[in-house]
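Peer 1: The sequence and its predicted three-dimensional model are supplied below.
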Amino acid sequence: MRKQWKKLLVIAILLIVIVGFFIPVPYYITKPGSAEELEPLVRVSGHTSKSKGSLSLVTIAMAEANIYTYGLAKLLPYHELEKESDVRLDHETNEEYNVRQMYMMNESKNNAIQVAYKAAGQDVKIKYDGIYVMSVLDDVPAAKYLHAGDLITKIDGKAFKSSNEFISYVKGKKQGDKVNVQFVHNKKKQQAGIELTKIDKKGTTGIGITLVDDEKIETSPKVEIDSEKIGGPSAGLMFSLEIYSRFQKEDLTAGKKIAGTGTISPDGEVGRIGGIDQKVVAADKEGATIFFAPNDEITKATKKDNPGIKSNYQEAKETAKEIDTKMKIIPVKTFQDAVEYLEKLQK
């Protein structure tokens, strides 16, 4: 009898432990990820890498928390807990969050290509490709047909040159009108007659989607970036440096292992990113000797709203000191700042 009770107790404890892994808490856990070398991810037709060193982007690992990992994250260094509401937008599903991350990565790649090709004196053009669907309201007729990540190419047989033209066309119609929407879903062309509806309290007529312009970059020579497993915009700077390096006669890395982070705008400005401390830890773990950090300006207004805020560069320097790394932290405000630093390495 006692043996049976012991078995039942052990089984009950195991069940409680197992169930604990599946009890969600409204938090995400982020921690240092890895440094991914860009050489195998970037292909420029007719231009192979000359680097004996490497240029790497740096990732942050993120996962939904459960009751065990939540407690563990409070104990481990450089593990952060973020509320779901701080990660996802209001009413944003996991699918829509992932689509938004992929869109930001695609926009980052496009900006990186523009910056690198212009700096290298190569041909680059921007082509408007259609309307990229970021999210769809749950209670609208369009929800039967459209999904986050779809590409709308035409409305009533008309192609548009910008999302503003698209919005103006739809606003000119009335609630209950139907429009024929041609779109691409999972790489397949489709079309549907979608009834327009009121999309806000003001009575605005629309399809019921949030959208952005989808742009494609046309280059000569052709460039391809494999980033299917990476989301977000923070690899922009490093992508631009890797692409630019393919057009240089000398090894831009001077044989060194270089990592970094930062968004990139079409004019080459490097922008602030989140989790800079975790990225410094990840880069050091992978053996990087140089780390580019955005040297973003903290305005008085920003400081007032968030008194403890620091620039990415300042936080990166402090983290490097904490982990006692020999990795050099280099501040950059622009793409050109990074290029000039790398050119000095070759002298």
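Peer 2: Done, it's in.

Peer 1: From now on I want contacts and neighbour counts done on CA atoms only, so please keep to that.
Peer 2: Noted.

Peer 1: What is the subsequent helix or strand relative to the longest helix anywhere in the chain?
Peer 2: In the chain, assigned by DSSP state H, the helix with the most residues is helix 94-119. Counting by DSSP states H and E, the element after helix 94-119 in chain order, helix or strand, is strand 123-136.

Peer 1: put this beside the first:
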Amino acid sequence: MKKRMYVVAFFFGVIVALLLIFIKFPYYVTMPGTAQDLKPLVHVEHGDDDEGTFMLTTVKMGRANAISYFLAHVRSFYELYPLEEIKQEGETDEEYTMRQLQLMEQSKEAAIAVAYKKAGKPVSYKAKGVYVMSVLPHMPAEGQLKVGDRIIKIDGKRMDTSEQMVQYIRTKKKGDKVHITFVRGKKEKEATLTLMPFAHNPKQIGIGVSLTTDYDIATNPPVRIDSEQIGGPSAGLMFSLEIYNQLVEEDITKGHKIAGTGTINMNGEVGPIGGISQKIVAADREGAEIFFAPNENGAADSNYREAVKTAKKIGTKMKIVPVDTFDDAIRYLENLK
């Protein structure tokens, strides 16, 4: 009898555990991730092997289950976000992942361009098509286009940049049809869509997608960034610093362990990111001595100010450095002992 009770209790426990793990709540939970040395990820041909370290910081994120939902209410630096704050309306998990990976590709392209220009090395980039970043529900593109599709032609006219495509659409009117030629995976596909107004802006018509230009960058010496499955644009600043450090003869880290975060654009401007507090915790755990944080031109609620508060809260000796541009970070490093 007791044996049977133990078996029943065991299976009941297993069922409860599975429910706690696999039943998902309508939230995402984020927590401190890692601070990873960038040298194994960034490969400049014949680049310098420097003593110091630039580090990429990450935030771990996943759909909340009962366990992680509970932990988010009792553990420091665990945060809950409703689904609609993370994913766009109507966006699937696959589309969200594709969008994050594409944002990473844009971030790498900008980082390469900024670093090579600063180092005085040859770099050129050529637009080669338009990527779909999101598809709005209840618009013509829904069910026809997917996140990650590369649009190459409209009505037989080649579209190399998102600006070209937007300008062409503006020459049309409500009810006009446009013939889209696009690439999905390795296959070329076609779709004919009828233009209609956007719900949030009835005066503007379109097919219901957000777009980004796909660039092909050529450099001398060649460079490769192995970002694996890291998504999002927040590694841009640190990628640019690591690339630049491999291009120049001196070690701009001066032997220090330097972490940081921030988006970067083709002009070298650094933008804010999410999860700055969690990234401070991750960098401190890995022994970083310096952390670059987006300053947002001194805004009261900037990433930098939040980073300083978190650093004080956890009692780290890590120096938090505000940056608005790539050049700000370089100037700080040039004065570093």
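Peer 2: The structure has been received and is ready for your questions. In this text the structure is predicted, and so the values were computed from the model without any measurement.

Peer 1: Report the mean distance between the longest helix of structure 1 and its aligned residues in structure 2.
Peer 2: Compared with structure 2 after the fit, helix 94-119 of structure 1 shows a mean deviation of 1.5 Å (mean CA distance after the TM-score superposition for structure 1).

Peer 1: For that helix, could you pull out the residues that count as buried?
Peer 2: 96-117, 119 (16 or more other CA atoms under 10 Å).

Peer 1: Repeat that for stretch 216-228 of structure 2.
Peer 2: Neighbour-count burial for stretch 216-228 of structure 2 flags 217, 223, 225, 227 (criterion: 16+ other CA under 10 Å).

Peer 1: So which bit of structure 1 is it matched to?
Peer 2: Per TM-score structural alignment, the counterpart of stretch 216-228 of structure 2 in structure 1 is residues 216-228.

Peer 1: same deal with stretch 268-284 of structure 2?
Peer 2: Under TM-score structural alignment, the match for stretch 268-284 of structure 2 in structure 1 covers residues 268-284.

Peer 1: List the buried residues of the matching stretch.
Peer 2: Neighbour-count burial for stretch 268-284 of structure 1 flags 268-273, 275-284 (criterion: 16+ other CA under 10 Å).

Peer 1: repeat for stretch 47-55 of structure 1
Peer 2: By neighbour count with 16+ other CA under 10 Å, stretch 47-55 of structure 1 contains the buried residues 49-51, 53-55.

Peer 1: Check the residues you listed against residue 18 of structure 1 and report the nearest one.
Peer 2: Residue 18 of structure 1 lies nearest to residue 55 out of the buried residues of stretch 47-55 of structure 1, by CA to CA, at 41.8 Å.

Peer 1: Surely the closest one is within a strand?
Peer 2: Yes. According to DSSP: H, G, I helix; E, B strand; the rest coil, residue 55 of structure 1 belongs to a strand.

Peer 1: My read is that it contacts residue 40, right?
Peer 2: No. Residue 55 of structure 1 is beyond contact range of residue 40, at 10.6 Å (criterion: CA atoms under 8 Å).

Peer 1: just checking, which of the buried residues of stretch 216-228 of structure 2 belong to strands?
Peer 2: Mapping the buried residues of stretch 216-228 of structure 2 onto strands (DSSP state E) picks out 217, 223, 225.

Peer 1: The first one contacts residue 124, correct?
Peer 2: Okay, so that is residue 217 of structure 2. Yes. The pair residue 217 of structure 2 / residue 124 is scored as a contact, 5.7 Å apart, by CA under 8 Å.
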